[in-house]
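**Student:** kindly return the folded structure for what I paste below:
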Amino acid sequence: MKFRDRAQAGRQLAALLQRRGGFADAVVLALPRGGVPVAFEVARALRLPLDVLVVRKLGLPEQPEYAFGALAGDGVPEIDAHLVRTLDLRPSEIDAVVRAELAELARRTQVYRGDRPACEVQGRTVLVIDDGLATGATMRAAVRGLRRQSAGSVIAAVPVASPEACEALQREADDVLCVRCPTVFRAVGAWYEDFSQTTDEEVCALLAQA
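**Tutor:** Got it, this is the predicted structure:
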């Protein structure tokens, strides 16, 4: 069964989290852009603060959609060393991609948050939310970044994920919660009737409303 849209997926994820319980002091961090409508519903249902955690994929120079790593919100690159060796990427190529994505990470963080300070995560339970996980690479980078910020308990929560992504994340996060983890996954968008792109304007509006 598909989710109607990200808002409905967020409400179903919120119901799952409410059944699990234990999030009274938590903060909800959304991976923009698609994770924000999902996280908004979770934060509203659980009465928790909502913020964004911008994570950028590090794509190959000639194939930007093919990632060799990711940048977490703290700007520290997570790079797949094995893939870099396999593809024989030069340090100069890696540096150029990292610099460009650092600039985009800073730009998006400014657009979404403005002058508002980031939510404090040190020692707190953090719910990290996206609209789904295919490989889980960006979520892993987010979790590792939160570890570096001394977050208390880090929980990855999504409406849908591939079994492989869930298994990989279990080694990184304190818990991984999914509404659906289908054996035959295909792609995140395949599990939504409406998977239209979330805009920066929608992200800002939801954050302001939260």
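
**Student:** going forward, measure contacts and count neighbours with C-alpha atoms only.
**Tutor:** Noted.

**Student:** where exactly do the helices run in this structure?
**Tutor:** 6-20, 35-46, 81-87, 91-113, 137-148, 163-170, 200-209 (DSSP state H).

**Student:** how about residues contacting the second one?
**Tutor:** Helix 35-46 is touched from outside by 6-11, 13-14, 18, 23, 28-30, 49-50, 52, 129-132, 203, 206-207, 210, with contacts defined as CA atoms under 8 Å, 6 or more residues apart in numbering.

**Student:** so how far is stretch 40-60 from its chain's centroid?
**Tutor:** 6 Å (CA atoms, centre = their mean, to the nearest Å).

**Student:** for it, measure first residue to last.
**Tutor:** Using CA to CA, to the nearest Å, one end of stretch 40-60 lies 32 Å from the other.

**Student:** gap between residue 5 and residue 125?
**Tutor:** From residue 5 to residue 125 the distance is 27 Å (CA to CA).

**Student:** before we go on, could you also do this sequence so I can check it against the first one:
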Amino acid sequence: MGEIVDDPLLRERTRVFSGRHDAGRTLGAFLLSLPSITQPLVLAIPAGGVPVGKEIAAALGAPFSLAIVRKVRIPGTTESGFGAVAWDGTVLINERLRQVLGLTEDQVGRAVEETKANVAERVARFCRRREMPPVRVKTVILTDDGLASGFTMLAAIRCVRDLGPSNLIVAVPTASLSSAEMVSREVDQLVCLNIRSGQSFAVADAYDEWYDLEDREVLAELGS
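**Tutor:** Below you'll find the model as predicted:
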């Protein structure tokens, strides 16, 4: 299990960041206060992770790129997921949740194929001129705007691990305690400013301003 590093002053609090850029700047400064990170490479999960990742990369003077991952949505819903698909085709399914939901193999297969198509579309849209820099022997910092279930991040971790980084760090502004513990088992270190326990958790509760970023906003972030 990797080390979990948080900010004790922000534990269990809500509305601790004005927005994603503020969260990224705060997280970047926090990372700078930790022991030196050698050869960092920041990979952000779109959409919400892009402004966070850009600020971290700026603080560390590190290269910045994307890790395209999408949740596999539960049929009939627009937000809830039961797994994730990553840019290299990696599929991760929450089997426990799948069984609770009673999803058939056919339903799972259709949902996964729809998600794969969506991932391919986002890779084409966001990564046209942005190839991922070499990962081998780098300290890769994977980031998003928060961890709810953590399965999207787990899929990204599985992909990056196969590319041979020297160290793998997940750095996020906010996370549920259960997800932080789960994800930390897969990485060398998990850095999260605002960890919250309890049955109910929403990433949005850590922010004063929260909305889903549109693709045009992500493209504007990438072009700035």
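
**Student:** give me the TM-score for this pair.
**Tutor:** TM-score of the superposed chains, computed with TM-score structural alignment, normalised by the length of structure 1, equals 0.92; 209 aligned residues with a CA RMSD of 1.7 Å.

**Student:** so which residue is dead centre in structure 2?
**Tutor:** residue 144 (3.4 Å; CA atoms, centre = their mean).

**Student:** so what corresponds to that one in structure 1?
**Tutor:** Counting by TM-score structural alignment, residue 144 of structure 2 lines up with residue 130 in structure 1.

**Student:** longest strand of structure 2?
**Tutor:** strand 167-176 (DSSP state E).

**Student:** what range in structure 1 does that one sit on?
**Tutor:** By TM-score structural alignment, strand 167-176 of structure 2 lines up with residues 153-162 in structure 1.

**Student:** residues making contact with the matching stretch?
**Tutor:** With CA under 8 Å, 6+ apart, stretch 153-162 of structure 1 has contacts from 9-10, 12-13, 123-135, 139, 143, 146-147, 169, 173-185, 188, 191.

**Student:** what's the spacing between it and its chain's center?
**Tutor:** 9 Å.

**Student:** same deal with stretch 157-168 of structure 1?
**Tutor:** 12 Å.

**Student:** now do stretch 56-70 of structure 1
**Tutor:** 16 Å.

**Student:** now the end-to-end length of that stretch.
**Tutor:** First-to-last residue span, stretch 56-70 of structure 1, CA to CA: 6 Å.

**Student:** ok, residue 129 of structure 1 to residue 1 of structure 1 distance?
**Tutor:** 21 Å.

**Student:** quick one: which of those two has more around it?
**Tutor:** Using other CA atoms under 10 Å, the more surrounded residue of residue 129 of structure 1 and residue 1 is residue 129, with 31 against 7.

**Student:** residues in contact with the more buried one?
**Tutor:** Per CA under 8 Å, 6+ apart, neighbours of residue 129 of structure 1: 28, 29, 30, 31, 35, 36, 38, 39, 156, 157, 158.

**Student:** overlap between these and structure 2?
**Tutor:** Retained in structure 2: 28, 29, 30, 31, 35, 38, 39, 156, 157, 158, out of these (criterion both residues aligned by TM-score structural alignment, their matches' CA atoms under 8 Å).

**Student:** most surrounded residue in these?
**Tutor:** residue 39 (35 neighbours).

**Student:** compute the number of surrounding residues for the equivalent of residue 202 of structure 2 over in structure 1.
**Tutor:** Using TM-score structural alignment as the criterion, residue 202 of structure 2 maps onto residue 187 of structure 1. Using other CA under 10 Å as the criterion, residue 187 of structure 1 is surrounded by 15 other residues.

**Student:** I'd guessed residue 187 of structure 1 sits against residue 134; true?
**Tutor:** Yes - if you go by CA atoms under 8 Å, residue 187 of structure 1 and residue 134 touch, sitting 6.3 Å apart.

**Student:** re the thing from before, in strands, which of the contacts of stretch 153-162 of structure 1 appear?
**Tutor:** Reading strands off the contacts of stretch 153-162 of structure 1 with DSSP E, I get 126, 127, 128, 129, 175, 176, 177, 178, 179, 180.
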